[in-house]
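Chemist: Next one to model:
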Amino acid sequence: MAVARFKDLCVDVNCLSAMTEFWGQALGLTAPADNPSVLVGDTPEKTVWINQVAEPRTVKQRVHLDVHTGAIADLERLGATVQRPITDEQHWAVLEDPEGGELCGFVRDGVPAYRLMELVVDSADPEAQARWWAGVVGGDLGHDDANPWYWLENVPGLPFPYWVFVPVPEPKTVKNRIHWDVTAADLDPVLAAGATLLRPKDDEIGWHVCADPEGNEFCVFLPPTPIQE
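Modeler: Predicted coordinates:
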């Protein structure tokens, strides 16, 4: 049984204004006038927090987003740069956002208003990762023997169809620039499942920072503590 539920996504950036504009248009989300560091859609799960950080991107991102687009040129006009174009063997383009972060564009005849197609996580053991996250947030495990990746679908609360885990040879070396948040009734079942507590909730942050078995950061939000009289 699942012990947590998907809540939203967070993206670390250096230039808050430029990257909020880029991801807002790339994903079909908007930034409220009173809070330029968050992108919102028509459901709370479509929220994407844009977090300004000092450290620049230094290595290939271990987590990236795949998006629907009417044309790869549309993403280029937003500031993305093509690294590998669409070919007969690869039906998506690999791009970099304005700060060098990876994303993939999938061209569609009809582009949905909300354009996030899937969340992709590099993994040393994609099957183990997919099975672990299925145990934490639920969903159905998917795999095609012709391809090495695994995915989750029908995940409760997930506002995009697929959560994909792909094999890579390199280990994780730095903090991920894209991570996800979950809600849970209690932190203990998340830790019992195999998560590591990196930073507990304290006076500065109202959530627990954890890592999955391969070190990917995620935040756990618990119900508010009742005020004692």
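
Chemist: from here on, contacts and neighbour counts on C-alpha atoms
Modeler: Fine.

Chemist: Not counting stretch 186-196 itself, show me its contacts.
Modeler: With CA atoms under 8 Å, 6 or more residues apart in numbering as the test, stretch 186-196 has contacts from 3-4, 135-136, 197, 210-213, 220, 222.

Chemist: Just say helix, strand or coil for Gln129.
Modeler: Three-state call for Gln129 (DSSP: H, G, I helix; E, B strand; the rest coil): helix.

Chemist: Touching, it and Ser123? I think so.
Modeler: Yes. Counting by CA atoms under 8 Å, Ser123 is a contact partner of Gln129 at 7.2 Å.

Chemist: Just the buried subset of the contacts of stretch 186-196, please.
Modeler: Neighbour-count burial (16 or more other CA atoms under 10 Å) is assigned, among the contacts of stretch 186-196, to 3-4, 135-136, 197, 210-212, 220, 222.

Chemist: From Leu187, how far off is Val220?
Modeler: To Leu187, Val220 is 7 Å away according to CA to CA, to the nearest Å.

Chemist: Which members of the contacts of stretch 186-196 are the farthest-apart pair?
Modeler: For the contacts of stretch 186-196, the farthest-apart pair by CA to CA is Pro213 and Leu222; their separation is 20.7 Å.

Chemist: Let's compare: structure for the following, please.
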Amino acid sequence: MALVTFKNLCLDANDVSSMSGFWSRALRLPVEPLEGGEAVLRGDVEARSVWINLVPEAREVKNRVHLDLVAESLDEFAGLDQLTEPGEFAWETYTDPEGNLFCVFTGSERDPGLKDVVVDSVDPRSIASWWADVLGGSIGHPEGYSHVDDIPGAPVESFDFVPVLEPKTVKNRLHWDVTLLPGATVDDLISRGATVLALPGDGHAWTVMSDPEGNEFCVFEPR
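Modeler: Predicted structure coming up:
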């Protein structure tokens, strides 16, 4: 039984103005400046919003969580560092102004903007099954990776979990927030294998947790 619903995405940034401007264009979402030097890319519903959070630490390692986008053309990404050769894959991989990886698909019937959330995983089958269990959705295990589709309320086609050899070593710069379903508790998530990293306090009302592979997510009480 699902315990939570998808709430929104959050992206760490050293330069909020630069990052919010870039991702506003890439995701087709307007920028709303916030107090404290942060910003939100405001979606038409909360689940489509992306919060840009100011952090002091710079990106140090390859992103374990990245976004897949749909675009009408690659022209809008001209001038960015491109990590793939043209035509090498069905997508092109770029880095944003702070070096975060993202992939772009063209020729899709999906509207331009966000397509998928992709997560590097030591055990894709296990962690995909875990998220399908707590978020809901349908799980698949094609050759080479696992995915969770049809996640209630999530503005993506899927969460894709792809195999990597290296374990997670630093905090993810991209994470997602979730809201507890009525009757569900943080203790229920703990019983499923999540870990509490920070309790509510110091001006925030959410619980910071990690999944069994250490990926951070924030848990909000239902309104």
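
Chemist: Quick one: mark the members of the contacts of stretch 186-196 of structure 1 that sit in helices.
Modeler: Counting by DSSP state H, those place 135-136 in helices.

Chemist: for the contacts of stretch 186-196 of structure 1, which one is nearest Pro159 of structure 1?
Modeler: Here the nearest of the contacts of stretch 186-196 of structure 1 to Pro159 of structure 1, counting by CA to CA, is Ala4; it sits at 15.3 Å.

Chemist: For the counterpart of that closest one in structure 2, which non-adjacent residue is closest in space?
Modeler: In structure 2, Ala4 of structure 1 lines up with Val4, judged by TM-score structural alignment. Nearest residue to Val4 of structure 2, sequence neighbours excluded (CA to CA, 6 or more residues apart in numbering): Leu180, at 4.3 Å.

Chemist: Pretty sure Arg223 is one of the things that neighbour touches, is it not?
Modeler: No. Applying CA under 8 Å, one finds Leu180 of structure 2 not in contact with Arg223, separated by 9.4 Å.

Chemist: The two - which one has more neighbours?
Modeler: Taking other CA atoms under 10 Å, Leu180 of structure 2 and Arg223 do not tie; Leu180 has more neighbours (23 against 7).

Chemist: Can you list the buried residues in the helix or strand where Asp187 of structure 2 lies?
Modeler: Element membership for Asp187 of structure 2 (DSSP states H and E) is helix 186-191. Buried residues in helix 186-191 of structure 2, counted by 16+ other CA under 10 Å: 186, 189.

Chemist: quick one: it aligns where in structure 1?
Modeler: Under TM-score structural alignment, helix 186-191 of structure 2 corresponds to residues 187-192 of structure 1.

Chemist: Could you work out the end-to-end span of stretch 57-64 of structure 1 for me?
Modeler: 13 Å.

Chemist: so where in structure 2 does that stretch end up aligned?
Modeler: Stretch 57-64 of structure 1 maps onto residues 59-66 of structure 2, going by TM-score structural alignment.

Chemist: Name the surrounding residues that touch the matching stretch.
Modeler: The set of residues external to stretch 59-66 of structure 2 that reach it, using CA under 8 Å, 6+ apart, is 98-103, 117-121, 168, 170, 172-175.

Chemist: now, which of those residues lie within strands?
Modeler: 101-103, 117-121, 174-175 (DSSP state E).

Chemist: Could you save these as CSV and add columns showing neighbour count?
Modeler: Converted to CSV, those look like this (neighbours: other CA atoms under 10 Å):
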residue, neighbour count
Leu101, 20
Phe102, 21
Cys103, 21
Val117, 23
Val118, 20
Val119, 24
Asp120, 23
Ser121, 26
Leu174, 25
His175, 21
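
Chemist: Which one of those is nearest to Glu38 of structure 2?
Modeler: For these, the nearest to Glu38 of structure 2 is Leu174 (14.9 Å; CA to CA).

Chemist: Give the closest residue to that closest one in space, chain neighbours not counted.
Modeler: Closest to Leu174 of structure 2 by CA to CA, 6+ apart is Leu11, at 4.6 Å.

Chemist: neighbours around that neighbour, how many?
Modeler: Neighbourhood size, Leu11 of structure 2 [other CA under 10 Å]: 22.

Chemist: Next: Phe105 of structure 2.
Modeler: Phe105 of structure 2 has 21 neighbouring residues, counting by other CA under 10 Å.

Chemist: List the contacts of it.
Modeler: Counting by CA under 8 Å, 6+ apart, Phe105 of structure 2 has contacts 68-71, 90-92.

Chemist: how near is it to Ser73 of structure 2?
Modeler: 9 Å.

Chemist: go on, Trp51 of structure 2?
Modeler: The value you get for Trp51 of structure 2 to Ser73 of structure 2, if CA to CA is used, is 25 Å.

Chemist: Please say which of those two ends up with more neighbours.
Modeler: Trp51 (22 against 12).

Chemist: For the helix or strand hosting Asp8 of structure 1, name the packing helices and strands.
Modeler: Element membership for Asp8 of structure 1 (DSSP H and E) is strand 5-13. Contacts defined by 3 or more CA pairs under 8 Å, 6 or more residues apart in numbering; DSSP states H and E place strand 5-13 of structure 1 against strand 48-52, helix 126-137, strand 178-183.
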